[in-house]
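A.B. asks: here is my input, please return the structure:
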Amino acid sequence: MTSVFAITASRVFDGQSFHQDAALIVDGAKVGAIMPQSKLPAGMKTLPIGNGLIAPGFIDLQVNGGGGVLFNNQPDVAGIETICAAHARFGTTALMVTLITDVAVIRNIAVDAGCKAAANAVPGFLGLHLEGPHLSVARKGTHDPSLIRPMTEDDLAYLENHAGHFGLPMITVAPESVAPDQVRRLVASGYRVSLGHTDSECAAIDAYVEAGATLVTHLFNAMSQLGNREPGLVGAGLSSAQLHCGLIADGFHVDPVTMRVALAAKQGPAHIFLVTDAMSTIGTNSTGFDLNGRAVYRRDGRLTLADGTLAGADIDMLSCVRFVHERLGQPLEEALRMASVYPAKAIGVTTKGNLASGQDADFLILSDDLDLQSTWIAGACAYEAEDDRRKASA
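C.D. replies: Modelled structure (predicted):
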């Protein structure tokens, strides 16, 4: 492909609305424009896809692994590259590689890997999401309780010193283990602070929102629930205009009825956005893996510890979009926004999430049946389904 070319399709979704019989102009690594096919300049190199849909690339703010790699088990640049490539096969063009609760030495190694991945501009790498260890044991989920601990001054100084070096920095904390002043310092150094794995009452959340927390990690899971007299973090997240809420739409982590209620109840301008919370199994035939010395089993679309506790998710972002559209009845454009526009806003990325002129040329091509045809990152094809089909038939 030349540095400037057009891709034509029966529909182009720019993040807000559909353009019929349109062309997406790609100018190097950026979006040039969207225009009617009839107005394309004469002689422009064109890739026609016929019937189908061009849409903004998916953005996933919680990815623990993929392609056989769990970041906690392989916290290096090669691991990050494998995870990003695995999720590109399902339409994700930017992701936050997530390290769950672990010992400090693993955190340090992971942060060093994130710094190198950012310096090397690994395709699809957006930054690191540190999910723990400063959480609540009462709402530990699959996190090892022996590794959960309060945030110390040394922890905070380390995080402050490394902010901005490993891509976008994001951290999940619980009020039980982190003070509002610590959140304030994290935000001042550039972190997007998410609240999760907490048993806090709704009223206690206010101080953390005032300190700058702007997200809720996997809404409904591993947190205080919405009750008739105590709204919990769920109630705080749904009623707050400032809190963007991640949602795992696999049908196991949250019941579809509950998801519909949450989508109807959420107060803006913050939104509910999709996350996968994906583990190493994505893109593989693996039957399980090891997490902090504990076996995780893969069965019937679920990942669980031996006691049945959900241990991350076995779902990709395109499947989440399909679930929201087909099972929850959300319009296709809203399902697509939940995987692109809304996570971009939640993490503060201004160059991704839509296909306006000047944005990063991160997009995907879907069939009318929402099958992925190809994934493009920075104007280059990162994955093409036809390649997999050719390999399968060889």
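A.B. asks: okay, CA-based contacts and neighbour counts for the rest of this
C.D. replies: OK.
A.B. asks: in the stretch 151-300 of the chain, which spans are strands?
C.D. replies: Under the criterion DSSP state E, counting those that start in this stretch, the stretch 151-300 of the chain contains strands at 168-173, 192-195, 215-216, 244-248, 272-275, 288-291, 294-299.
A.B. asks: what is the second one packed up against?
C.D. replies: Packing contacts for strand 192-195, counted by 3 or more Cα pairs under 8 Å, 6 or more residues apart in numbering; DSSP states H and E, involve strand 168-173, helix 180-188, strand 215-216.
A.B. asks: can you tell me which of those is packed in deepest?
C.D. replies: Of the helices and strands packed on strand 192-195, the one with the most neighbours on average (mean count of other Cα atoms under 10 Å) is strand 215-216, at a mean of 27.
A.B. asks: also this sequence, please, to line up against the first:
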Amino acid sequence: MTQSRQIFRGGPIFDGERLLMDHCLIVEAGRIAALGPDNGGMSGTGVDLGGDILSPGFVDLQVNGGDGIMFNDAPNVETLRRMGQAHIGLGATSILPTLITDTAAKTDTAIKAAKAAIAEAVPGIAGLHLEGPHLSTERKGAHSAGLIRPMGPGDLEVLLEAAQMLPVLMLTIAPENVTLDQVQQLSQAGAIISLGHSNAGFDTCMAYAHAGARCVTHLFNAMSQMGNREPGLVGATLANGGLSAGLIADAIHVHPATIRNAWSAKQGPGEIFLVSDSMACAGSTAQSFEIDGRTVLRRDGRLTLEDGTLAGADLDLATALRVMVQEVGIAPEAALRAATLVPAKLAGLDAGYLALGGKADLIRIGPDFTLRPLTQGA
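C.D. replies: Just a heads-up that it's a prediction; the model follows:
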């Protein structure tokens, strides 16, 4: 924002918890100076929201790529800069760039890149998510089976160090290839352990939650499903209040009726939050890209390998909001929380809510759940 003082009014203001009606927000020098009832007496450059929602920026904890490039392709600061800018353009002002299953050398390079990006305060980059390589080959999805492996002592040492040096380190792991003791050590070091790409049973998943796992990666996808005699990872997620869960709400990865039932069944305090699981095409016109030498095709809102396997999502969180509200039937306030405050709290980020003195990372959302220019109508 170029103006020293701006006043936003004329539409609902979401503060991270509630939609506030008949309020105004004042921004001074890029910081939130005031938020309160609009009595019409405030002076400054005015922005009439015209009924649009003003919200803190989205927080996306699973972002594989953007601006035509995958993080795995070139895990360096320039890639993170491009990804950050692409996702800011899509409304996500805080992201965890996500490295999918790769070699130990690539993982080490990604950790160093994330550390450097944080040191340089690259816009949008909040930490790092390592999705693999310690997953289950039975539930590998689009991950390369040849790169999946058990977590060894050397891996553990690298990850423990990374948990200390990064503000946020999320690790998607499967019980099949990571021990309870390793989970406990990583959790105690500050890593967010997320169970995913696993065929583990209910009792095993509950034991891993007890050992320190706090999250589940893309609920329902690439995991053991809930059956009548074996609840699987899905059942453990819904029953265990200590587990939060990311969800790809594109109405492709998970049916809206399934989302609705899971939303109602989830035991707290853990909550379901929205992720994009976005790939290279996010924020670009790319119609295909490569993962580990395999082509991913972008067609009709889907990203698939040539054999039809889903490979991430062609999704942004504004679209996920629309699906949650219009197709799943979730209240806008609750859907907005799932895209802002809930993931921010899980990751320990100072984001996803409006606080006096806080950075004004704001987005404007139209009634059709598309992003609009923030100062349109100024």
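A.B. asks: superposing both, give me the TM-score.
C.D. replies: TM-score of the superposed chains, computed with TM-score structural alignment, normalised by the length of the second structure, equals 0.95; 376 aligned residues with a Cα RMSD of 1.8 Å.
A.B. asks: in the second structure, which spans are helices?
C.D. replies: 77-89, 104-119, 153-165, 180-188, 202-211, 232-239, 256-265, 317-322, 332-339, 341-347 (DSSP state H).
A.B. asks: other residues contacting the longest one?
C.D. replies: Counting by Cα atoms under 8 Å, 6 or more residues apart in numbering, helix 104-119 of the second structure makes contact with 72, 75-77, 80-81, 99, 125-128, 130, 155, 158, 162, 165-166, all of which sit outside it.
A.B. asks: change it to 6 Å
C.D. replies: With Cα atoms under 6 Å, 6 or more residues apart in numbering as the contact definition, helix 104-119 of the second structure has outside contacts at Pro75, Asn76, Val77.
A.B. asks: which of these has the most neighbours?
C.D. replies: Greatest neighbour count in those, by other Cα atoms under 10 Å, goes to Pro75: 22 neighbours.
A.B. asks: quick one: that one and Ala113 of the second structure, what's the gap?
C.D. replies: 6 Å (Cα to Cα, to the nearest Å).
A.B. asks: same check, this time on Arg214 of the second structure
C.D. replies: Distance from Arg214 of the second structure to Ala113 of the second structure, by Cα to Cα: 25 Å.
A.B. asks: the more surrounded of those two?
C.D. replies: Comparing Arg214 of the second structure with Ala113 by neighbour count (other Cα under 10 Å), the higher total belongs to Arg214, at 23 against 20.
A.B. asks: quick one: the contacts of helix 104-119 of the second structure as TSV, columns for distance to Val27 of the second structure too.
C.D. replies: Output for these, formatted as TSV (distance: Cα to Cα, whole Å):
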residue	distance to Val27 of the second structure
Pro75	35
Asn76	34
Val77	30
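A.B. asks: out of the residues you listed, flag the one nearest to Phe58 of the second structure.
C.D. replies: Val77 (21.6 Å; Cα to Cα).
A.B. asks: tabulate the helices and strands packed on strand 192-195 of the first structure (a markdown table), appending distance to Gly308 of the first structure.
C.D. replies: Formatted as a markdown table, those follow (distance: least, Cα to Cα, whole Å):
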| stretch | distance to Gly308 of the first structure |
| --- | --- |
| strand 168-173 | 24 |
| helix 180-188 | 33 |
| strand 215-216 | 24 |
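A.B. asks: closest one to Ile365 of the first structure among those?
C.D. replies: Once these are compared by Cα to Cα, strand 168-173 is nearest, at 26.3 Å.
A.B. asks: which residues sit against the closest one?
C.D. replies: Contacts to strand 168-173 of the first structure, defined as Cα under 6 Å, 6+ apart, come from residues 127-132, 134-135, 191-196.
A.B. asks: which two among those residues are spaced furthest apart?
C.D. replies: Largest separation among these by Cα to Cα: Gly127 and Leu135, giving 20.7 Å.
A.B. asks: these two - which one has more neighbours?
C.D. replies: Neighbour count, other Cα under 10 Å: between Gly127 of the first structure and Leu135, Leu135 has more, with 29 against 24.
A.B. asks: ok, now which ones touch that one?
C.D. replies: Going by Cα under 6 Å, 6+ apart, the list of residues near Leu135 of the first structure reads Val173, Ala174, Ser177, His197.
A.B. asks: no further queries at this time; thank you.
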